[in-house]
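K.L.:
Build me a structure from this.
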Amino acid sequence: MTATQIPLLEIALPVPLRRHFDYLPPADMSPEQLAQLVPGVLLRVPFGRQQLVGVLVAVKSLSEQPEHKLRAAFGVIDEQPALSPELLELCSWAANYYQCAPGEGLHTALPALLRQGEQARLRGEPVLRLTTEGKGLPEGALKRSPKQAALLAALQQRGQLALRELSELDIPGTIAKALIDKGLAQKIEVTPDSGVQPATLLREPPLLLSDEQRPAFEQIQYHSFNTYLLDGATGSGKTEIYLQAIAETLKNGKQALVLVPEIGLTPQTLQRFQRRFNLPIVALHSGLNDRERLDAWLQARAGIARIIIGTRSALFTPLKEPGIIIIDEEHDGSFKQQDGFRYSARDLAAMRAHRLGIPLILGSATPSLETLHNAKLERYRYLRLQARAGNAKPPEIELLDIRGETLHEGFAQASINAIGDTLKRGNQALVFLNRRGYAPALECHDCGWLASCNHCDARMTVHNNPRHLHCHHCDHQRALPKRCPSCNSSKLQPLGQGTERSELVLQELFPATKVIRVDRDSTRNKNSMQTLLADVHSGEPCILVGTQMLAKGHHFEDVTLVVIIDADAGLFSTDFRGPERMGQLLLQVAGRAGRAEKPGRVLLQTHHTDHPLVQTLIYKGYHALAELILQERQLTQLPPFRHLALLRAESKQAQQAVHFLQQARQLAEAIQAPSPALSYLGPLPAMMEKRGDRFRYQLQFNAAQRKPLQALLSQLALQLEAHPLASKVRWSIDVDPQDMA
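P.N.:
Here you go, the predicted model:
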């Protein structure tokens, strides 16, 4: 270490190196300005030939580099810190735990515009208000224009509407312009004010809690840390408990952070919360543009937004007055980041709530085995809801044995008849198939050739609109061949069933009924999910067909039948989490049926009606299945009874990746010899060995305790960073991996 005459700036940069970097202060910075610098401030600095935005971690006087070798920072972007001490500590802890470069971890918590060097300044927001003439209109005015009448009513009820809220109310901007042109409304710019509290927090009264909901709600304590598992059957009223817990938080003058797994759920959740609460609510998810995301982030930081709803990365939202964190569908795999900073938003939420001393609620109808295990050990408080809210009854689940049966494009005749009966009664049906596209493969009838991806160990999916072959692993696309490249036959046929094909089949079978497909392809555009689901919520008879996007938290009052086309995939997964995910997915999908007054029915097509996991799930329920899988996990020494980490390596030359991992294992064993407390497995090929022209291998670490595993990984990561092979392969460490592929 070298002592310097002037204070030095220790800065975290968005580079994949596991260390901070020392800089001299900017040349034009006065001693007074330097004395005011605090950690969390953003600065522009030189790095090689680039200019980067870095986060100040500390001001210090010692450096490993002599002063003459240090470069000066270019300047401070904003004197106010972008990251609070609380978020700085959380991100630094998380970067250490998940073995990520500290600068990459810290930059994950920043909106894109701040990472690009923009100042964190709140903008005035365009708002629509009624003029004196508009306020004087009687109720029911503008009947000839229902959209204008709806906007007028909303403005009369709320006083004002931010222009961004119009799309959430499904009101086009042209309607707002029509009211402005008539002199009934005016557009003004309002600077958000964090000090304004409405006279009433609620726009609508809370629902009366059931005899089962009330004791669960009353156990939640708001002034200390506790993790609560709200384990409630689909339709049991978990959301009402969230809403009332948030109301208690708001009464205490605090903010609420709510995480949901899918962008598609955010508008739905946002609308429900806006109907209930009379306070500013913002959404944070990848569907927003950079400016919208920064505005929402700044409103949360300033305390203007009292409720923040978002997907995984919203966990890092700064909160002026944090009061509660809620994670809905906590079991969902999307809460784990799968590249770069591989954090789990669910697990980090527990750490953040603990540090803030506030409650965390984890809600699910099918809790993850890790969460159930923690509740069993009384690390979490267990709140159970078993009955559906109101008069709704759980759906009847029927196993449909399709062995030997002639299927009509994947559909059993009993399923087709059930859909027809449902539509005749004026109800809606949901068909679940977890495969996008027209068909999972293209096959030659004469020689058996299958269309494979040139870049992956995967078959290409047939898409019909537009017609092409598409690899869903590396995104490679190509035209459908006219002849078999192996035998030159023209008899090429789609093999298997995808959502596109199911949509066409159902449209042919029920030509008078609207068929709505919901998958990644049909919901690519902004607001497309809301547009598709608007028809469902209208209540008209229709058929929904889609992937697991439909399984996550949607409330369809008129869906009384769910048909699950292929329930068998999870039974034979090579991933040890396969059976758990199968059970969660099937019950989540089944839970979309019969959520209101109408009884629900679920048909589950399977070739394995007698499989013990299927039998347990259908006749004994998810918790019996979870107990069965937990017993297997204990015997096989897998999570939650042991702790896993994966060292992944990929290269265009398979041997390079294997050699790197062999070297890594030797280094690891030199640090910590194999033992029952910490064992090694591999190098082994990944489940899909080749993807995107790269060969993928992994080395698994299995430990009885987290601490020795962390100590090993920290030392190993630094050694690997300096290893000659490290620059020739792509490598990463995944702690608590959720995807073994």
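K.L.:
hey, let's count contacts and neighbours off CA atoms from now on
P.N.:
Will do.
K.L.:
Any idea how many residues pack against residue 207?
P.N.:
11 (other Cα atoms under 10 Å).
K.L.:
ok, it touching residue 240?
P.N.:
Yes. Residue 207 is within contact range of residue 240, at 7.2 Å (criterion: Cα atoms under 8 Å).
K.L.:
contact partners of the helix or strand where residue 400 lies?
P.N.:
Assessed by DSSP states H and E, residue 400 sits inside strand 396-401. Applying Cα atoms under 8 Å, 6 or more residues apart in numbering, the external contacts of strand 396-401 come out as 590, 600, 601, 602, 603, 604, 605, 606, 607, 608, 609, 618.
K.L.:
among the residues you listed, which are in strands?
P.N.:
Among those, the ones falling in strands (DSSP state E) are 601, 602, 603, 604, 605, 606.
K.L.:
tell me the contacts of the third one?
P.N.:
For residue 603, the set of contacting residues under the criterion of Cα under 8 Å, 6+ apart consists of 397, 398, 399, 400, 415, 561, 562, 563, 564.
K.L.:
same question, the last one
P.N.:
Contact analysis of residue 606 by Cα under 8 Å, 6+ apart lists 399, 400, 401, 402, 403, 565, 566, 567, 568.
K.L.:
one more time with 6 Å
P.N.:
Each residue near residue 606 by Cα atoms under 6 Å, 6 or more residues apart in numbering is listed here: 401, 402, 567.
K.L.:
now the second one: how far from residue 618?
P.N.:
Applying Cα to Cα, to the nearest Å, one obtains 17 Å for the distance of residue 402 from residue 618.
K.L.:
The first one now?
P.N.:
For residue 401, the distance to residue 618 equals 14 Å [Cα to Cα].
K.L.:
To compare against the first, here's the next sequence to fold:
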Amino acid sequence: MPIHTAIVHVALHTPSHSGVGDLLSYASAQPLPPGTLVRVPLGKREVLGVVWDAAEATGELPEGAAMRPVAGVLEGVAPLALPWRRLVAFAARYYQRALGEVALAALPPQLRDLQPDQLARRLKRPAKALDQDGSENAIQTIALTAEQERARARISSESGPFLLFGSTGSGKTEVYLRCVQEALEADPTAQALVMVPEINLTPQLEERFTTRFAPRFGSQAVVSLHSGMTNPQRLKSWLAAHSGAARIVLGTRMAVFASLPGLKIIVVDEEHDPSYKQQEGARYSARDLAIWRGREQGAKVLLGSATPSLETWHASRPPTPEDPEGGRYVRLAMPSRIGAGALARVRRVDMNQQPRRAIFSAPLLAAISERVARGEQSMVLLNRRGYAPVLHCADCGWKSDCPHCSAHQVFHKTDRTLRCHHCGYTVRVPRACPTCGSPDIHSMGRGTEQLEEQLGDLLSEVLRPDRTPARIARIDADTTKAKGALEAQLAQVHAGEVDVLVGTQMIAKGHDFRRITLVAAVQPDGALFSSDFRAPERLFALLMQAAGRAGRDAAYMAAQGTQCEMWVQTFHPQHTVYEALRKHDYEAFAAQQLKEREEAAMPPFAYQALVRADARTQEVAQGFLTAATAAAHAAGLPGLDAVTLFPPVPLTIQRVANVERAQMLMESGSRTALQRFLAAWQPVLQATRSAPEHKGLVRWLVDVDPLVI
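P.N.:
So this is what the prediction gives:
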């Protein structure tokens, strides 16, 4: 038997809020450096862990105590570096999660399952040779505009972090490429991390980066990391990044935890997008962690957006006499489009003056018809998939409610189903009302399926220049389920095989459509009067991003002799959101919103956290939060005097999959006070859960800096 001479402290993914502790101790036959990946026993299982602290000599154990030995070491994988461990430790501490949970979630799923011998065999497989040695091939670049060059020069000479505030079509991606190129050429071991908000934006960005950098560094030097990849693909990309073989990592929010020992630059494209905030497990913000990681690792951080989040916009405010220090970010403006292309002209249609129940106004339909007849493309945006949000019985008032959620089942006409978009419960559409038997069942509201169908009818007589009928396509979560479906549909749009593209927000962000000259938002008003104080910000960003899909190719627009347009059908044409959109005036919109936020003491002028509770009944969920609040006051927890705790309330959709959900909001003018209180409250929450009256509690979690309240 081996003689165990050292104790190692290992981070494991233990059950959430189990009270086991962040680190467990194991005996090792030899000292293991921090960051080493090991297989260790946990209960009856054997799991992956990360050695966190330096090994220490085995001491005397308490009588009757035994220390279980490390089962194996994953040889061939270099220990995870200190900057990576510090990032994980900060994320766990700030977002109030267990250290091992964050650490193991940041590693590829397949790595957690491989035994040391299996990993050793995988690492022995011959790697594909790089297709270029990179020694003589120059990177082919394009000339920068004056605005792009000014931004690049400041990024090169200053430390940042930077906000690249560029209008849609201003060439932000080219600035990213040039800054990454400078970092890689300056240091042969340098690595770059480039993040995008959604998976569907990764392939086109990967193609662009590969085209630019493969001739110099080889195609294997550019890898992707996102949840749409298979587990073997993710492991391969992670190992390439961890070893330094991958010079550029492209990915979604999970990529912020990639092991990049040579990290020199981080790019966060469309930094305003809420997709950067994880909504399950450890609810971290990848954008905020990117800022923290860049500072800790000495890497430059570049945030890019045409519609920055108000938090980022406020953090990048320039110094003024009233605020001599200004923000902590450097704001770089690029207001002009490449090739002197014009921004879309915004036209508002007052739907109060249109026929009742009209989906498309006559002026908008005429404008789309004209574009089709000229061979141009149009895009119609409705952020609701399905045919209709609900079915309704005119006789008894029955609605297609989900039996497991406090939400409606959405009518999908394509496959004649009613589908809950929250729990996935699906049934066939009934032939008659399930309550009264009446056959008079109607759809209420509209989804992208209905828009596609209506346009097919309304444009049936409209012919393209080659005298063929108009071609309409739809892109949403329903049409892109199959592997490769999204790429195939986008390729059709780029090839000009689609005249009118209907879709959800999936089509509004980041895509470089060259022939779209008209964009229309048909039902955007729902967000104007939401209880969520961030709803106007999100709506404005979505519409500005959508407007940016039109007229991106200045040469094409000049050849067509037309002007790109953004049409907005609304019952509130004078609303401040639409007024600012008409002028493409993000700065005025942001100033107005920030003034309201400051008066109401809301982020970014205050800090928030939520505690959410899921239970079998709403009474148990709210009872747990009420009891935990009382316990916090009784204990006089540190920081409580600077934190406001609001009463618990049900979530907007309070029941999902037969689980009731409640939450309570906390606010503070001090981030430090809020963090100090949350850290002290964790054991109180755990103890409160153990009380008999909370037996029906399913789970609870803390959400720091929530985006949805």
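K.L.:
what TM-score comes out when they're superposed?
P.N.:
In this superposition the chains share a TM-score of 0.89, using TM-score structural alignment, normalised by the length of the second structure; 665 aligned residues with a Cα RMSD of 2.4 Å.
K.L.:
What is the nearest of the contacts of strand 396-401 of the first structure to residue 25 of the first structure?
P.N.:
Nearest to residue 25 of the first structure among the contacts of strand 396-401 of the first structure: residue 590, at 60.3 Å, using Cα to Cα.
K.L.:
Could you find the counterpart of that closest one in the second structure?
P.N.:
The equivalent of residue 590 of the first structure in the second structure is residue 547 (alignment by TM-score structural alignment).
K.L.:
mind listing what the closest residue to its match other than its chain neighbours touches?
P.N.:
Of all residues not flanking residue 547 of the second structure in the chain, residue 566 sits nearest, at 5.5 Å (Cα to Cα, 6 or more residues apart in numbering). Contacts for residue 566 of the second structure (Cα under 6 Å, 6+ apart) come out as 344, 345, 346, 518, 519, 520, 547.
K.L.:
for the longest helix seen in the first structure, packing partners?
P.N.:
Counting residues, the longest helix found in the first structure (DSSP state H) is helix 654-671. With contacts defined as 3 or more Cα pairs under 6 Å, 6 or more residues apart in numbering; DSSP states H and E, the packing partners of helix 654-671 of the first structure are strand 643-651.
K.L.:
Where in the second structure does the strand it packs on align, residue-wise?
P.N.:
With TM-score structural alignment as the criterion, strand 643-651 of the first structure aligns to 607-615.
K.L.:
mean shift between that stretch and the first structure?
P.N.:
If you overlay the two and look at stretch 607-615 of the second structure, the average distance to its match in the first structure is 0.5 Å (mean Cα distance after the TM-score superposition for the first structure).
K.L.:
Need the counterpart of residue 418 of the first structure in the second structure.
P.N.:
Aligned partner of residue 418 of the first structure by TM-score structural alignment: residue 367.
K.L.:
who's in contact with the residue nearest to the spatial centre of the second structure?
P.N.:
For the second structure, residue 275 is the residue whose C-alpha lies nearest the centre (Cα atoms, centre = their mean; 1.7 Å). Taking Cα under 6 Å, 6+ apart, we find residue 275 of the second structure in contact with residue 197.
K.L.:
A helix includes it, no?
P.N.:
Yes. Using DSSP: H, G, I helix; E, B strand; the rest coil, the assignment for residue 275 of the second structure is a helix.
K.L.:
what does it align to in the first structure?
P.N.:
Using TM-score structural alignment, residue 275 of the second structure pairs with residue 334 in the first structure.
K.L.:
Same check on residue 687 of the second structure?
P.N.:
So, by TM-score structural alignment, residue 687 of the second structure is matched to residue 722.
K.L.:
do the same with residue 185 of the second structure
P.N.:
Under the alignment by TM-score structural alignment, residue 185 of the second structure pairs with residue 251 in the first structure.
K.L.:
Quick check: the gap between the closest residue in space to that match that isn't next to it in sequence and residue 244 of the first structure.
P.N.:
Take residue 251 of the first structure and drop its neighbours on the chain: the residue closest to it by Cα to Cα, 6+ apart is residue 201, 7.8 Å away. As judged by Cα to Cα, residue 201 of the first structure and residue 244 of the first structure stand 11 Å apart.
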